[in-house]
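Engineer: What follows is a predicted structure for the sequence shown.
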Amino acid sequence: MLVSIVYDSGYGHTARQAAAVAEGARRVAGADVRLVAVADGDIPWETLALSDAIVFGSATYNGTISARFKKFMEDSTRPAWMPQAWRNKVAAGFTNSGAMHGDKLNSLITMALFAAQQGMVWVGLDLFPGKTAAEKNRVGGWLGAMAQSDDAAPDVTPPTSDLETAAHLGQRVAELAAQLRAGRAG
């Protein structure tokens, strides 16, 4: 079972979140996880077409996804959207910004709408909002994993609770992708 994580990270904070999503997905037996940084250049469209799940991630800038992530979405028209190469794949999303709110919900809505246009099945976060900063889902998102990073190096922020939230989402996506895959085989 292949889980791909396609993300953009301007300063490294969202890359840490992507790594946490990957860590969570790897907790599921049989999961092969690929990280795809859109800033690295060529997108492995064939790998994405073979994926059972694709998790999208972008930093939130000015209330929406990054320009590079938007370009990835637009570039997907011919290799993914027109042939419906991602139809019925599991999809989910995560985002990070400097502000506690920062209009992160708009970024997740953008990703969810993109997934819907691709014919994908969106998976939200199944965690109640944390009551303290140390608990998972401290930002209180349902549509996907949200993180908040201080103006500091990515090795110290986002906090552990936000990374644990991202890992939980990755595991949830992989578990659901495995269930769907087993259902197709049975």
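Structural biologist: Right, received. Where do you want to start?
Engineer: switch to C-alpha atoms for all contacts and neighbour counts from now on
Structural biologist: Noted.
Engineer: Quick check: the closest residue to T64 other than its chain neighbours vs F56, distance?
Structural biologist: With sequence-adjacent residues excluded and distances taken as C-alpha to C-alpha, 6 or more residues apart in numbering, T64 is closest to S107, at 4.7 Å. Distance of S107 to F56, computed by C-alpha to C-alpha, to the nearest Å: 10 Å.
Engineer: more neighbours, those two?
Structural biologist: Using other C-alpha atoms under 10 Å, the more surrounded residue of S107 and F56 is S107, with 27 against 24.
Engineer: can you give me the helices in this structure?
Structural biologist: According to DSSP state H, the chain carries its helices in the segments 13-26, 45-50, 67-75, 104-117, 160-185.
Engineer: residues making contact with the shortest one?
Structural biologist: Spelled out, that is helix 45-50. Identification of contacts with helix 45-50 by C-alpha atoms under 8 Å, 6 or more residues apart in numbering yields L2, S4, I54, P79, A80, A85, W86.
Engineer: Export the residues you listed to a markdown table and append columns for neighbour count and distance to A39.
Structural biologist: Formatted as a markdown table, those follow (neighbours: other C-alpha atoms under 10 Å; distance: C-alpha to C-alpha, whole Å):
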| residue | neighbour count | distance to A39 |
| --- | --- | --- |
| L2 | 20 | 21 |
| S4 | 23 | 15 |
| I54 | 28 | 17 |
| P79 | 15 | 18 |
| A80 | 18 | 19 |
| A85 | 21 | 22 |
| W86 | 24 | 21 |
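Engineer: next, the one to line up against it:
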Amino acid sequence: MTQLPYVLVLFYSRHGSVSEMAKYIARGVNRVSGVEAKIRQVPNVADTTTIASPALPDDGAPYCTLEELADCSGLAMGSPSYFGSMAAPLKHFLDQTSTLWLTGQLIDKPACGFTSASTMHGGQEQCIHSMMTPLLHHGMVWVGLSYKHKELIHTSAGGTPYGASHLANSTNETTLTDDEKALCEAQGKRIAEMTLKLQKSV
């Protein structure tokens, strides 16, 4: 049985909202025939280098390997917004991808980003930009959200043309609004469609 090409839904989530977004991103990916979603997370980074993370997380998606990133056909990457930037654990994972950069294994694959912050102006768009930069260095093709999605225009919570976002009213707020859910699914569906289009063009 031939394995379908997959969109890697890769994220770090501290309080759960980004993890919840990842599920809706994956749902959107899986709405497209001929491609599937693979959900993976990254572990916390330790305060000291002598502490190692367990090989498997206590709950949720498995930890991502560099091989899974190299073999993906598309990438959706998510992080909470920390001071307008991606979280350190996700940056740490990306800092280990030099071999993939040297061998060009991510060139011409589509990528998108999603994020969550607990204030309206908590740096959601800038956080997505911070994820975009290293992926552009890898030669990936950035895929945002178009304004054909009416939720992007009338949302009073999260949602940006750079990628899906969530406005958490408190640190532990993980409930997405209907608009945020719709935009996450739209983001997943679009990255899946672009994955198939770019594969056909090769």
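Structural biologist: Sure, I can see it. All values reported here derive from a predicted model rather than from experimental measurement.
Engineer: TM between them?
Structural biologist: Once the chains are laid over each other, their TM-score by TM-score structural alignment, normalised by the length of structure 1 reads 0.88; 178 aligned residues with a C-alpha RMSD of 1.8 Å.
Engineer: before we move on, back to that, please identify which of the helices of structure 1 is closest to V90 of structure 1.
Structural biologist: When the helices of structure 1 are compared by C-alpha to C-alpha, helix 160-185 sits nearest V90 of structure 1, at 6.1 Å.
Engineer: which secondary structure elements does that closest one contact?
Structural biologist: helix 13-26, strand 53-59, strand 90-97, strand 145-148 (3 or more C-alpha pairs under 8 Å, 6 or more residues apart in numbering; DSSP states H and E).
Engineer: Quickly compare those and say which is most buried.
Structural biologist: Stretch with highest mean neighbour count among these: strand 145-148 (a mean of 31; mean count of other C-alpha atoms under 10 Å).
Engineer: Next, the mean deviation of that one compared to structure 2.
Structural biologist: Its aligned residues in structure 2 lie a mean 1.1 Å from strand 145-148 of structure 1 after superposition (mean C-alpha distance after the TM-score superposition for structure 1).
Engineer: matching residues in structure 2 for that strand?
Structural biologist: Using TM-score structural alignment, strand 145-148 of structure 1 lines up with residues 164-167 of structure 2.
Engineer: Please apply the same query to stretch 97-105 of structure 1.
Structural biologist: Mapping stretch 97-105 of structure 1 onto structure 2 (TM-score structural alignment) gives residues 117-125.
Engineer: what about that stretch, distance to the chain center?
Structural biologist: 16 Å (C-alpha atoms, centre = their mean, to the nearest Å).
Engineer: again with stretch 12-20 of structure 2
Structural biologist: Using C-alpha atoms, centre = their mean, the offset of stretch 12-20 of structure 2 from its chain centre is 11 Å.
Engineer: swap in stretch 58-68 of structure 1?
Structural biologist: In this view, stretch 58-68 of structure 1 has its centroid 13 Å away from the chain centroid, taken as C-alpha atoms, centre = their mean.
Engineer: Find me the equivalent region of it in structure 2.
Structural biologist: By TM-score structural alignment, stretch 58-68 of structure 1 lines up with residues 79-89 in structure 2.
Engineer: What is the end-to-end distance of that stretch?
Structural biologist: Distance across stretch 79-89 of structure 2, first residue to last, is 9 Å (C-alpha to C-alpha).
Engineer: Go through it and flag the buried ones.
Structural biologist: S79, P80, S81, Y82, G84, S85, M86, A87, P89 (16 or more other C-alpha atoms under 10 Å).
Engineer: Now for these: which two are most distant?
Structural biologist: For those, and using C-alpha to C-alpha, no pair is farther apart than G84 and P89, which are 14.9 Å apart.
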